[in-house]
Structures are given as structure tokens and as C-alpha cells.
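**Student:** Model the structure of this input:
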Amino acid sequence: MTSMDLIPHPRHVTAYSEEDGFTLTAGTVLAAGPGTEAVARWMRGVLGAATGLAFAPGERSADGVVRLAIDEHVPGGPEAYRITVDPSSGVRITGAGPAGVFWGAQTLRQLLGPDAYRRAPLGRGRTWRVPALHLQDAPRFGWRGFMLDVARHFMPKDVVLRYLDLMAAHKLNVLHLHLTDDQGWRVEIRQYPRLTEVGAWRTRTKVGLRESQVWDERPHGGYYTQDDLREIVAYAAERHITVVPEVDIPGHSQAAIAAYPELGNADVIDTTELGVLTSWGVNPNVLAPTEDTLRFYENVLTELLEIFPGEFVHVGGDECPKEQWQSSVTAKDRIVELELKDEDELQSWLIRHFDRWLAERGRRLIGWDEILEGGLAPGAAVASWRGYSGGIAAARAGHDVVMCPQSHVYLDWRQSEDPDEPVPIAHARTLEDVYRFEPVPGDLTEDEARHVIGTQANAWTEVMDSVRVVDYMAFPRLAAFAEVAWTPLPAPAERDWPGFERRMTTHYARLDALGVEYRPPGGPRPWQRRPGIPGRPKPGPPPVG
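**Tutor:** Just a heads-up that it's a prediction; the model follows:
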């Protein structure tokens, strides 16, 4: 095990003699240059807690200095950084911006060894030694995302904060919070209190997928107050992570319709009979394409914009069955009124409306690749989940793309062919499969490829009913994904899988120190299995289109 087993791997590193290095002691001071004060606070709070060292402020000390500085000339953009460790003087972390300094501090944490990930020192007088080196690093993508679905199974605020720390440890910088769906509405909206009074709670929950006959008869629910979300956003910002909220429009909306039945297609079904959905799968109960629906969601988004200051707002747009619209006089009249061709164009009209509405307020809409159907809204970005094809079409049309194909980076898919994998879904996607994921399709031109602004791994929680299960499904694959998102790697077939596997030996020790209940390389531990709960495994390799 070596502290040089860095994940994600840096672009350039020169390591010097193993006998050289710098030892942090109680007398080592922390010199925070202008603009690095927040990183210094993080280091004192996190690294100080793990090591027991004070990192007192100061410019010089006989025991050396850890120096933080900003130099906009560090190549690679605002998140770039370099580290120099000199045995005689100490550690210098220089970032092109505050984010770069922070990512450099995360690398320093890895260099200190797995015990630097604990919350208190172990009390056995260990030496905190950093190897002598010169390291220069910068990310490949500006969007390095992780989507956490808190709508299907609610995750308390402390779980979200913990995952922000785990993201920061892996240099991921976008948390996509999936806040609403058929099975629950998780964000307080002051103007519409029934969204959480009614929509945040379901009477029971299907255990496993739709085929399962097992039910958890306990009511399930929860939501975040607006102050909870402000805290999450502020906590993320301190870690240079942007939080992107998702509120689903027009499908995946039964929880909202259960709270406010007038949002549904009341001329087709009795929407007053709908409750928050207790099972899983694509659901026909979608929003009605009315002016009242538009005003309702404008008001919802107005409150969200007060909480989430980031550029992007995710509106879903996926898996919207059109059967109710096809039977609805209101929807048919709307198609005629707007001179649209069909229900696909009706959905496109609705998405375009919110694209314009957000743009007028200085924000940008992003949605799943179904928003391409019926015409892509100008200015909208696409999260390409049904393979690469949607992202390719969007990039060729000049739209920005976040690549998150289910065939590669859906973390609810099973991790091996092992029959003991809990509630096995779809095809097996191993740690090596994720490590060999390439976000930019080779058939894009150089100009088109620039529209791939990043990549994202998605954790859908239909069968992840606790943080222990989320840990198991996310890790260690999220570590491999983090390297793909950060490090410019060679073609998938040429990647150094044995080298990554070796580096993971050290990284498992970091995850252990963090308390992450990851899937071990040899398969699930007995308590990580889920006997008696059927999944939906598929044989053979997944489609990659």
C-alpha cells in the first residue's frame, strides 16, 4: 500500500527519492494566500480532525509550511492546480482558482494515507509524511456529476451532506438531486403546501421491482425544507460542488397530481382518486398541458431559483406516455390551438416554454434525452441516458450534452453475474466496465465533441432503500467513474486496468476509513445480499447505442 496510489490519477507527477519527503508536525503552519481562506478552514476542520495537527496560521516555521496560493496562470482552467513537496520547506498547493486549490488539498489528503480520512486521530503517534514530488493536474470535464435519486427513497439531509463529502474526495463537482417523481415530492414549496403535506408520503412501498410480490407496509416519506436545501447548497459550495435540482415535467408527476388533482388529465381519469404511487415503472398519469399547469410549475421554479443559484435546472422530460393526452379533449384542443403536429410536439412545446422561462431569468434548462422528441428547445442541454445516440444528435445540433448512458454509468445496474448480487437489475456493469467507459463518442467531430461538457453517474433508488445499499451500489464504481470524468485517459481498450486495480487496494482503505460500505472485490458480504427479492437481470452485454 502506498500513499501515491492517487484516484483520480493526476495528469503529470514526478516523484523523487523514497527517502525524501516532508513530515507534518504540530509545529507545521498553514499559510493561506488571498482567496484560499475557505480551503484553509476546510483543511483545519477535516485534516486537522484526522491528524490532530493544528495547522496554525503563519508564514514561516522551523517545522515547515503548507502554503496555499492562487495563480491564474496555472494551466488547465480554474480547477487546475499543482503541488510541490520539498523536504526542506514543506508543501505548496497552487491553484488557478479557489477550486483548484481545493482539489489540490484533496490530493494532499490522499498523499497522507488512508488514516487522513478518519474523523479523529487514532492516538498511536503516527507520522504524517508526504512524499517529495511535483504534481500538475487539471480536470478533463467541467461537469463531473453524480445523481442521487431522493424521490423514490428519501435520504435524510445528513446522507446528502455525507455524499457531498464523498464527491469532494473524488473531485466530482455536480450533485444532481432528483427531487420529485411519482413516488414522492421532496422539496418544500411555500405556495403549494400540499406538495409536501400529501405528495411527500406514500402508504406503502413495493420491495423490489414491479414483478416482486413483496411489500413494505410502512408508510414512507420525507422532504427537505427550503432551509435544509439552502444548507445543502452552501455545504456543497464550500466544496466547489454545484447542486442541480430536478423537478419532473410532464411525466413522473403523480405525487404532484395526488396533492393537486387539477394538474392531471381530469377529462380522462378521476385524478382525485390518485395517491402517491407505491410501486415502480413508467406511469401513465402525467401532467395536463394547460395554462394552469404552466403557472403552477413557474411558481414552483420561482421558489427553487431562490434556493439553487447554479446555472442549470433539470426538468426531467423523460418517460412521458402520451395515452392520456391522446384521449384528452383538452390536450387535443391545445395541439390545434398551437398548430402542433402531435403529442410529441405538445411535450416539446411544454419543454420549450420552460426553456424560455428559465433563460429569461438567466438560467439554463437541462433534461433527459426525450426532450429531443418533437424538436429540441433552443438553449437546452441534454442528459443523454438512453445510450449515446441522443447526446450525439444534440451535440451535432449545437447543444451541450452531459453523457450518462444507462449502459455504462447507471449505478442501480448489477455489479456482476454473481447470483448473490442484491435485487439484480439489467446487465452486469463491473468496476472494470465503468473504468473503461468513454464519455465522448468517437464519431463526433472535434467541434461537436466540445459540446460534451461532462459526464454523470446516476443512482436511481427504487431498490436502494437505505444509505447502506446506496453505498454498496455506488462504490467502488463511483471511484472508477471519477477517474474517467477527471483524467484524460487513453481509448478504453488501452486503459491500464491492472494499474487502476492496484491503486484501488489503497483506495479501499480510504473508503474503509470513511465508513463507506462498498461492494468488496470478491462479491457481496452476507448482509449485503437480498435473498427472496427478485430483480430483472438481463443476459449478455448491454446495448451501447
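
**Student:** Please make it C-alpha for all contacts and neighbour counts, starting now.
**Tutor:** Fine.

**Student:** tell me, how many neighbours does P537 end up with?
**Tutor:** 16 (other CA atoms under 10 Å).

**Student:** go on, A26?
**Tutor:** Per other CA under 10 Å, the neighbour tally for A26 reads 12.

**Student:** Distance-wise, check it relative to A62.
**Tutor:** 11 Å (CA to CA, to the nearest Å).

**Student:** which one in this protein is furthest away from the centre?
**Tutor:** A62 (42.7 Å; CA atoms, centre = their mean).

**Student:** List the buried residues for stretch 482-497?
**Tutor:** 482-487, 489, 497 (16 or more other CA atoms under 10 Å).

**Student:** re earlier: helix, strand or coil for the residue farthest from the centre of the chain?
**Tutor:** coil (DSSP: H, G, I helix; E, B strand; the rest coil).

**Student:** same thing with R144?
**Tutor:** strand.

**Student:** pretty sure it contacts L172?
**Tutor:** Yes. R144 lies in contact with L172 (CA atoms under 8 Å); the separation is 5.0 Å.

**Student:** Look at these two and report which has more neighbours.
**Tutor:** Here R144 and L172 are compared on neighbour count by other CA under 10 Å; more neighbours surround L172, at 31 against 27.

**Student:** My reading is that the more buried one lies in a helix. Confirm?
**Tutor:** No. The assignment for L172, made by three-state DSSP, is coil rather than a helix.

**Student:** Let's see this one next, to set against the first:
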Amino acid sequence: MNAVIPHADPAPPAAGGVLVASGRWQVVAGDPALEQVADTLRALLAPHLSDRLLPAGTRHTGVPTLTLALDDLPRAAPRTTLGVDPAGGAHPADEAYRLRVTADGITCLARTAEGAFRAGTTAAQLIATAHGTGELPFQEVADAPRYAWRGLMVDPARTFLTPDELRRIIDLAALYKLNVLHLHLTDNEGWRIELPGTPRLTETGADGRARDFYTVADYRSLQEYAARRFVTVVPEIDLPGHCRTLREAVPGLREAPAPAGLKERFPFVPPLDLTDEATHAAVTRILAEVCELTTGPHVHIGADEAFGATPESFAASVRELRAIVRAFGKRPVGWQESSRAGIEPRDIAQHWVDVPMMDLPDTSEELAGRPELATAGMTPEIVGALKSFFAPTDQDVERVVEAGGRILLSPQSHLYLDRPYAAESVPPEQAGTAGRLGFTAYRPRSIRHTASWDPSAYPVPDASVAGVEATVFAERFKGFEDVTVLLLPRLASVAEAAWCGRAPQWTEYRERLARHGRLWTQRGLAYLPGTEVPWEGDDRQDRG
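**Tutor:** The predicted structure is shown next:
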């Protein structure tokens, strides 16, 4: 058995044997078109091999070689690549590959550079997770993805992540064959992308403190870095709600009409009314710059939780947001609520919630038994208001499918990785860290709970699925290490479900996962060594 995640089922070759992977390695491009891929793989391997990795341009006999080659292979696996190509091609990219481990090293074969890179990440995991002896059994792997869009959303709007930290997240995503980094760049708490046409967005905030943000140069550089790892950056400008920072920077934007009596009952940041000419012009200027700066084909318009707008006003604003993005040559993506403004066949709606998934109590007695909700300030009135506000979510997926749109699966129940860890998953030495992380309104869940998620269990036809995306919102944590502790180890099982199209088999999966703690430690990434996993070596002690 190898420890590769996502699962890559190995077949033994005709002649058995082992390759010793604990010595020096060299990475070679067998085709000039793969030289940049080889350079990128050397960079990904560097934390694991250190001075055991030979520099580019050197060839040594007797040293195992990771060889990348192009080959006119037949389709490498029975899985069908489905969904929307996040890089913008007319058809999803060909990421199929074959890999062989022999006495000479590891050979990666694919029809495309992207497929060769995916094979290279499998090879990198084989090397990094080899047992202490460093022996890799001879084997052959034929592999291809189930879903074309395999994403991770991070939330620098609430907790800023530096460009270098985002690069480390891109590397992690690429190692697990994710191919989208969704950046939640704006929210009530922050605006994180420089737009020269509206400089006040990234000037000193209302509290007098300088804002953290990505300059134009930062953003372009991040996209270039991601593209070399076959990861597409999707920026999110979350409107018409979640707009306090925008209102501070651009005073006078018209408020959306609110439902009668709402202002007297609950506080909220008024969503925008994009039917207003001045508000429409300001938002158009902003989205024009975002679209111009973005090299990928998609721009996320948000369109979630527009609390304080009438349904009619919300739908009108979402239609305008979509039209603006399309006018500047990009394809709009929105949270599932955007479907209520109408859906066209090319539209993508990101499914994240329905009322049953929210797991809210029905009675005051049930609420009293949910301490995490009391900590979040929930009252019977607030719970009732939430159920009423989110009631239309129960029809969103059906609405998208019937209109011919695509669903991006991000269910809060399993793929919101800002959910607290269940106490039984947390080793005693990390109880303090785990206890302060995660959104308090969510019921804590185990590592196995996340790994049980099966994308094929949804009543959505294959042709209607754009792909899978995990999210980690940042309401309750600060800093890069908190992000990685929430992501790891749970992100690995999401990546497997997205690539393979099914949940991993837990007993077998936890044995593979146990060998990845060492990989994360070598990359300097903090993680939660959950008690459900038999971590190899001294990982739990090292991470305490």
C-alpha cells in the first residue's frame, strides 16, 4: 500500500522489488515542454529532500530519477472528468497520468503538462511519506480526477494572510491535487485587494489603523505562482451584502429596501441597492478593475446572506452584478442564494447550506442543551429568525439544476473547515488551541466526520456538478498557524473526495493519513494530530 492522498490505487508490476527513496534524487524533464513543471516540482520537493535534491541541470548515474514525460496515453482511469474547467478551457483539462516506480526511480507519463504535474505530486508524496526505511515497492498507477473544479477558499478579509503565506497554501493545495484557490477578499471586516481607481478601499480604516492588503503587484505575482502549479485564483468581491468596508470607503451608497420592521428587531449592515445609478457606477468601477487584474476566467460576486434586503431588491442587485462581470469578459460565480436572481446554463452557484444542515434547535430546551450556540449569542428569537431567513435555501439546488446551471459543492456540514474539532479528536496537549478555534455556532465534529463526506450522495446529476470546494472562514482565529490547524488533517479527505468522487474508506484512509503528519512537519505547517489517527513517529509529541 502507498500512502498517497488522494487515493491512487497501485498495481504491482510483473517483477517485484523496492526502490530505496532515502538517498539523493534528481528531477528530469523528458520533454522541453516540461522544463517549467520540473522546476516547480523541485521547489515542492525541496522541504522534504533538502540537500538530497540535486540542482537542475545536473545528471548523476546511480541516483534515482523522477522523470516527467509526455506520452500519447489512453485514458488512464475509468473515472470521467466532469464539471467546469476552472482555468477557462472549453473542456476540462486532461489531468490523467500514469506513474511507474522501478529500480531507476519514478517515471511520470501524461498527455499534457498538467497531467505530468499531477503525476509529479503523486511522486512527491510517495517520496515524502515513505516508511523509515525509505523503501518504495515497485508499482504502477493509472489515475484521473472525477471532478474538474477542486477548490479551497481562504478568508483574508477577516484574517489577513501575507502573500508568502498564500504561496504556502497554494503549495499545499497543489500537493493534494486541488486546482482552485478562492480568495474571499472583501467582507465587513476588511478589503484586501488594491484597486487604484478606488484608493480609499485600502487606505487607513475607520479605526485609524493601516489596512493590510494585496497590492496590484502582489495579486499578479500570486496568480503567476499559482498558475505554475496549475492552480487558478478566483477572487471574491462579496456583494450586495457584507459591505461595511466598502461603505466606509465610498460614502453615500444607497441602502437596499429592507423588509418591514427588520431594522427595529435586528442590527445589520444594509446591503447595496445596485438599481441606484451612483451605486451601480461605483460597483462597476470596482469590478472592472478586479476583472482586468484577474487572469483566470471566473470572478466570484458573493451574493450570500444579504440580510436586510427585500427578495426583489436582492435579485435585482445580483442580476446587475452578474451583468457587470460578464461585460468585462469574466464568468460570474455566486453563493447559492444568487440562484434566486435567475440562473443561466453557464452560471455556477456554490451550495453551502440548507435549513437541516444548519442543525438548529427547535425548542428552548434543545437550545439550552447546545452550549456552543449560547456562546455564539443565540436566543430563541434569533434561531427563529435564522430559520425563516434561510428557508429559501432548501430550494436553491433544485432551482439551479432545473435551469441548467452548475453546482459547486461546499456543504457547511462537512466542507466548512472552520468547524471546531470534537473534543474526542483533540489530544490533551492541544485542547487549548483547539478550544479557541472554529466558528462557535457550529457543532464540533470529528476528523472522521469530515472524511465521511461523499459527493455522490447528493441528488444532483453528474452533468450539473461543477466540482467540490472546501472553505475556511476566519471569524474566530488569527494568523497562518490557526488556518493550517483548522485545515489539517481535514483538508486531505476533502481533496480525496474531490479527486476520486467518493468518500475514503476510513480504516484504510487513516493508515495513509498517519504518514502525512511528517510531510506537514517538513513543510513547517502546524496541524492537529487527532486521536483518531495512528500518527507515525513522534508527530503528536512534536506538534504539542
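
**Student:** Pipe the buried residues of stretch 482-497 of structure 1 into TSV and attach distance to A449 of structure 1 and secondary structure per row.
**Tutor:** Output for those, formatted as TSV (distance: CA to CA, whole Å; DSSP: H, G, I helix; E, B strand; the rest coil):
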residue	distance to A449 of structure 1	secondary structure
A482	20	helix
E483	19	helix
V484	16	helix
A485	15	helix
W486	16	helix
T487	16	coil
L489	16	coil
W497	25	helix
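
**Student:** And P145 of structure 2, what's its match in structure 1?
**Tutor:** Applying TM-score structural alignment, one finds that P145 of structure 2 aligns to P139 in structure 1.

**Student:** what separates that match from A457 of structure 1, distance-wise?
**Tutor:** Counting by CA to CA, the gap from P139 of structure 1 to A457 of structure 1 is 16 Å.

**Student:** try I371 of structure 1
**Tutor:** To A457 of structure 1, I371 of structure 1 is 20 Å away according to CA to CA.

**Student:** same check, this time on T23 of structure 1
**Tutor:** With distances taken as CA to CA, T23 of structure 1 is found 37 Å from A457 of structure 1.

**Student:** the more surrounded of these two?
**Tutor:** Between T23 of structure 1 and A457, counted using other CA under 10 Å, the more crowded position is A457 (27 against 18).

**Student:** Spatially central residue in structure 2, please.
**Tutor:** For structure 2, the residue lying nearest the average C-alpha position, counting by CA atoms, centre = their mean, turns out to be L152 (0.4 Å).

**Student:** From what I see, it and H184 are in contact.
**Tutor:** No. Between L152 of structure 2 and H184 there is no contact under CA under 8 Å: 10.5 Å.

**Student:** So what does D318 of structure 1 match up with in structure 2?
**Tutor:** By TM-score structural alignment, D318 of structure 1 lines up with D304.

**Student:** What's the local residue count around its match?
**Tutor:** Neighbours of D304 of structure 2 under the rule other CA under 10 Å: 20.

**Student:** just D227 of structure 1 next, same as before
**Tutor:** Using other CA under 10 Å, D227 of structure 1 is surrounded by 11 other residues.

**Student:** any idea which element it lies in?
**Tutor:** helix 226-238 (DSSP states H and E).

**Student:** Sort out which residues of that helix are buried, please.
**Tutor:** 226, 228-230, 232-236, 238.

**Student:** residue range for it in structure 2?
**Tutor:** By TM-score structural alignment, helix 226-238 of structure 1 lines up with residues 216-228 in structure 2.

**Student:** elements contacting the host helix or strand of V383 of structure 2?
**Tutor:** Using DSSP H and E, V383 of structure 2 maps to helix 380-390. Helix 380-390 of structure 2 sits against no helix or strand, with contacts defined as 3 or more CA pairs under 8 Å, 6 or more residues apart in numbering; DSSP states H and E.

**Student:** Give the aligned range of it in structure 1.
**Tutor:** Taking TM-score structural alignment, helix 380-390 of structure 2 hits no residues over in structure 1.

**Student:** and after that helix, which helix or strand comes next?
**Tutor:** Moving toward the C-terminus from helix 380-390 of structure 2, the next helix or strand (DSSP H and E) is helix 396-402.

**Student:** element containing T121 of structure 2?
**Tutor:** Per DSSP H and E: helix 113-128 holds T121 of structure 2.

**Student:** what does that helix rub up against?
**Tutor:** For helix 113-128 of structure 2, contacts defined as CA atoms under 8 Å, 6 or more residues apart in numbering pick out 2-5, 21-22, 33-34, 37, 41, 44-45, 48, 66, 68-70, 93-99, 106, 108-110, 134, 136, 174-177, 229-230, 518-519.

**Student:** Read off where that helix ends up in structure 1.
**Tutor:** With TM-score structural alignment as the criterion, helix 113-128 of structure 2 aligns to 98-113.
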